[in-house]
Structure formats: C-alpha cells, structure tokens
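# got a predicted structure here, sequence first:
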Amino acid sequence: MSELVFDQVSVRYGARHHALTAVDGASLTVPSGQVVGLVGESGSGKSTLARAAVGLAPVSTGRILLDGSDVRRLRGRRRPVQMVFQDPYSSLDPRMSIGDSIAEALPRARPRGLRGKAVRRAEVARLLAQVNLDPERAVLLPGQLSGGQRQRVAVARALAGQPQVVIADEITSALDVSVQGTVLNMLSDVQRQLNLTMLFISHNLAVVRYLSDHIAVMYLGRIVEAGPTEEVLADPRHPYTRDLLAAVPSRTSPAPADRPPAPEPAALAAAEPADPHHPPPGCRYHPRCPAGPLVHAGRDLCRTSDPAEGAGRRPHHAACHFTTPVPPSPSLRP
C-alpha cells in the first residue's frame, strides 16, 4: 500500500502569450489502499494531472510524492505508478498478441530460458483470469477483441508491472453502456483484492460514487472541492460541484410534466466559458457561477479575491467565498 500526494503541482505548456497552465497549483492526496475519484468537465486538467504522475506531462512547479519520495526520481525498470488510458486500442500494439503485450510489462527480474518462459506464460494467464478474461485469449490480437475486452487487457497490463498506485483515466467513457457496469465491477473487485491505491478519473458522478472513497472536483486547472464521497455529494459546498450534480439525470425525482424547470438567469445563460489561456481574476468560476456576482449583488469579492487562499479552513476545502449548506441531492446510480 502506498500514498500518492500531489503537492502544489503546476503543468505549463508554451511561453509568453501562447502559454497555457493546464494544472495550476493542484494539491491532492490519494490515501493508501483507497480510491479517489477526480471529476470535472473536459479541459479542466484531470488527465494532465494524471499524466504528470507517470511522467507523460512536465511538472513545472510542485512535487508528486509516492510515500514521501518524488516520483520523478524513482529509478529502475519497475514503475510504481501505472496508468490505464481511455482508449485501450491506442495503448496496445495492434501487431502484438495480448499475451505478449502483458508479458512485456512484467518485471524483467524473472527467470529466463524455458522455465522462465513458462513462468511468464503462467503469470499472463493469472492476470487475464484476474480481469475476468479467458486465458486462452492470450494468443489473440487486440483487433480481435471487443472494446470492453481490450480495456480489461489494458488493466491486466497495468497490473503486470506490480504497481503501488493505479491511475484509471476515463476508462469506461469509450465503452457501450451495457459494458461499462461489468468493467467497473471488475475494477472494483481487483482494487479490493489487491488493496490498491487508485486515482479514478471520470466526468460521470454516478460512476465516481460507485467506486470512490473520496472525491475531488477540478475546474480550470484547480481542485475546487475535495472530501469523502458521500459527504461531498450529499452536501456540496462549491457552486461548480452543485452544477455538476444538477446535470446528472435523476431517476428518483423526475421533474413534473406541468412544472417547467426554473429559468436560468440571463447573465449566466449568456456567459462564455473562461479562456484557459487567460483565466479570470479572483474566483475562476465567477463568470458562470449562480452564487456569484452575476446573480447576487454585493459579491464583487469573487472578481478580485482568489478563494483558493482560504480553502483549507472551509468545509471540503472548497475554493469558494460563499460556502453554504444545500439540501441533499437525490441518490446517484451508476
């Protein structure tokens, strides 16, 4: 078991007028043996933060620590942080059998020769069975499998490296709805069996609730709210989290046919998403916020003062000047 810590991590691309800060001072802890769900809309920086943890994105400032050690300084063939990508087909060599792809990720310190090959074949078979795939499929190519099966192979390949932490980046978003549930159940079983530390990235709050012990919400490169999953979803303190929840269709509380939804304030309806190259001053969400100055007079503080500075003193570390309790939201179902 290992703890993964993002300590004031920033990831920047380009320079001067063309610079983009994809992640801006993000701090997040993934506790040992637990699952943290990271949610946010497209472009919020979720995947960039994940890629930084495995060395695929440059860390401009801050540190990423695994049990207190900087992951960038860890040496050796074995990589303690493994990532499962959104598109399994692009992460697997289409000319290599799935058995060979998994075997390639096994640590090289295993016996060589005939006995070594037998051991590696047995380990590949074990890993395929662990992700609920028939070991006989080891001879097949990725193109001979369905999307859900390829994603299981990608998980098995990540586990082959004997990681301390697994990062799953939107691994069900490219799958049919009928397949998503079986993949999520498999991932949940594997996480419990191995007591893995996991960062699970998704835009689907129902999926995050099903898998995660904790949840973190990201907007425009920053973590704006974080805490135990049930607490955050039942009592969100940041307006952006509430908006994400409101966007989830509810099966338990359908809107009456004779009652139209409340009209959105004209100022919010006309608001454009912020330019990530030039984020707004103060609270980054204030140009779209239903609790901000566009709707409530006297809240110009949101335009000038960064709420991230006092987030540690607020419930769920919410980066909002006006954190107030709201009624519990309807239960979410994956």
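Received the coordinates, thanks.
# only C-alpha atoms for contact and neighbour calcs from this point on.
Noted.
# against which helices or strands is the helix or strand hosting Tyr89 packed?
Secondary structure from DSSP states H and E places Tyr89 in helix 88-91. Counting contacts by 3 or more C-alpha pairs under 8 Å, 6 or more residues apart in numbering; DSSP states H and E, helix 88-91 is packed against helix 147-160.
# another one to put next to it:
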Amino acid sequence: MSELIFDTVSVRYGGRRGLTAVDGVSLTVPAGKVVGLVGESGSGKSTLARAAVGLSPISAGRVLLGGVDVRKLPRRRPLQMVFQDPYSSLNPRMTIGESITEAIPRGVLPGRSARKEEAARLLELVNLDPDRAEHLPGQMSGGQRQRVALARALAGRPEALIADEITSALDVSVQGAVLNLVRSVQRQLDLSMLFISHNLAVIRYLSDIVAVMYLGRIVEAGPAEQVLTDPQHPYTRDLLDAAPSAHKSLFDLEPSATADAEPPDPHYPPAGCRYHPRCPVGPLVRTDREICLRADPVEDAASRRHAAACHFSESEGHEPAISRGASA
C-alpha cells in the first residue's frame, strides 16, 4: 500500500479559451484507506481519475504514488483503475483468463502455467468460478464482468486502486454484492483506494474520508462521518438534502430555488465562489454577502473545518444531514 497524493492538479483541454476540467485539486488518499469522491456529473471526478493513470493530460501539478510522480513510473504502474462500463474495459475477443493474465507484470510469474493459476486465484478472490476463465466477456452478466475488471486490475499488483462509478451501470440487485466485494478486497489487501461515485449511500458505505467536488475543485473534505453528519459547504448540504433516505422518498424532496438553478458553464466559471449562482445562503439570498461574488474561498479553505471552500461555512447553523450507520 502507498499514499496517493494529488498535488494542485489541473487538467485543461484546448487553448486559451479551452476547458479547465480540473482546477488546482489537492487531495490525499492515505495508505490503506478509502477516499470517497462525490459530486454531480461534470464536476471533474472522472477526469481527475484518468489524469492519475495517464489517460488525461496533467496541465499543472503532479500525482504522487509513494512519493514518486506517476508520470515517472514504469508502464505497468502500481496504480490501477476500474472503469464504469465493465464491457468496454474488456477485450470482447479475449477470454476472461487471457484478459487477466495480460495484466500481470512481466517477470512476476514466468511460465504460462503459473500465470493461469494466478488468474484462477484472482477469479476466486472476486467470487467467480475459476472455470469462467475460458469464457468471453459477452457470455457474462454486467456484475460478473465488473468482477472480472476488478480481478484484472488486481493482477497488476497495485499499491493503490481507483474505482470510477463501478456500480452505476449495474442493476440495483447486484450493486450491493459488488460493493461488499470491493470493501472485502480492499481490507484484505490493505489497498489505498479512491472510490468515485455520485451516490452518497455508496460513498457512506465504503469511505473513511469523503471529498466533495464541484466545477473542477474540491469544496469540502474530511472524515466521512463528520462530513456526512455535519457538512460545512452549502453544496455538500444540497447533495445530502437531495438524497433519498429511509425517512425521505424521491417524492418528498423539495430542493431550493437556487439549487434548481442551471449549473454555470465550466468554460466560464463564475468569479469569486463558484457555487454562488446556486447557493441557498449566498448573495442571491443574502445581499450583504458580496464577498462571494469577488473573493475565491478556495484560497483560505485550509483554515476552515473540512477545508470548506465557503466564506460563511462556520456561520450557518444546520441540522445533521445524514447518518453513516445505515448500509448501502
């Protein structure tokens, strides 16, 4: 296991008028811990993950694994990623066994027999029959393919693992089984893990630490229980308020008018606080809070609880939002 650090990472596409999908993100995944990264679609979560594994260009900053810049790691880097769509991440013409053995680093297990045995062991680790090694991806269900994708990632001998929305493409009936498997494997192998999801129930179930991302930036981060029971940023509270729970169904949700506002164009993010056009406690509601229009709260976020990127995070009274004790 190794610590995974995002050190002021930015990812920009296009020229001067291009899109900054990730803007100066700093985030630490401690060794052996699970960090849950949550945010709405388009917030930059997947782009940050892809930058870590070399699939998106890092425009500024760096990603460190065990203190080493990931761009200097060997091709078979000890940082692996499991993608959202298990079918597109597997070669449809390769058997399951071939896909797994291909991911085993060269020189680790010389000999075809040893590599086949390792593939069988990994299939058992993810609760699949080793006989499945002879099957093609198209012969398996979505949940089974996602288990294979996890086994393939583990074949790379990772010190850290990134899981990007790995249950969102699965039926609800199998999501719980996959999440239980992920939690079991992470604990058994003592992996450092960045788990990305827009589902707060999933984040709550798996994570030791929660980070909240909005419009390319981390706006709040801290111990999972603290962030989910006492959120400091208005965006985090809006996410929690919009999540159905045992006491609140989809039909009971009443988001504020500001929360319903159209998200800003990421090509032209607002000045000052990026959340102020949608903020239920910002200048649209409190006209005396003009500072939100001109000063960026990210600059001194480290001085606030949960490093909240909000000028007024500690001045807003609010009820505890969610209990982490329930299962996903």
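That came in fine, so what should we check first? Please read these numbers as outputs of a predicted model, since none were measured by experiment.
# give the aligned range of the helix holding Tyr89 of structure 1 in structure 2.
Here helix 88-91 of structure 1 aligns to structure 2 at residues 86-89, judged by TM-score structural alignment.
# so what touches that stretch?
Defining contact as C-alpha atoms under 8 Å, 6 or more residues apart in numbering, one finds that stretch 86-89 of structure 2 is touched by 83, 137-138, 142, 145-146, 149, 166.
# pick out the most distant pair among the residues you listed.
Largest separation among the contacts of stretch 86-89 of structure 2 by C-alpha to C-alpha: Gly138 and Ile166, giving 18.0 Å.
# more neighbours: which of these two?
For Gly138 of structure 2 versus Ile166, neighbours defined as other C-alpha atoms under 10 Å are more numerous around Ile166 (25 against 14).
# corresponding residue for that one in structure 1?
Checking TM-score structural alignment: Ile166 of structure 2 goes with Ile171.
# and its match, how far from Asp87 of structure 1?
Distance of Ile171 of structure 1 to Asp87 of structure 1, computed by C-alpha to C-alpha, to the nearest Å: 7 Å.
# same deal with Val30 of structure 1?
With distances taken as C-alpha to C-alpha, Val30 of structure 1 is found 24 Å from Asp87 of structure 1.
# more neighbours, the two?
More crowded of Val30 of structure 1 and Asp87, by other C-alpha under 10 Å: Val30, with 22 against 19.
# so the more buried one makes contact with Asp7?
No - judged on C-alpha atoms under 8 Å, Val30 of structure 1 makes no contact with Asp7 at a distance of 11.4 Å.
# mean shift between the helix holding Tyr89 of structure 1 and structure 2?
Once superposed with structure 2, the aligned residues differ from helix 88-91 of structure 1 by a mean of 0.6 Å; criterion: mean C-alpha distance after the TM-score superposition for structure 1.
# tell me which other helices or strands the helix or strand that that helix is followed by touches.
In the C-terminal direction, the helix or strand that comes right after helix 88-91 of structure 1 (DSSP H and E) is helix 98-104. With contacts taken as 3+ C-alpha pairs under 8 Å, 6+ apart, helix 98-104 of structure 1 sits against helix 113-130, helix 147-160.
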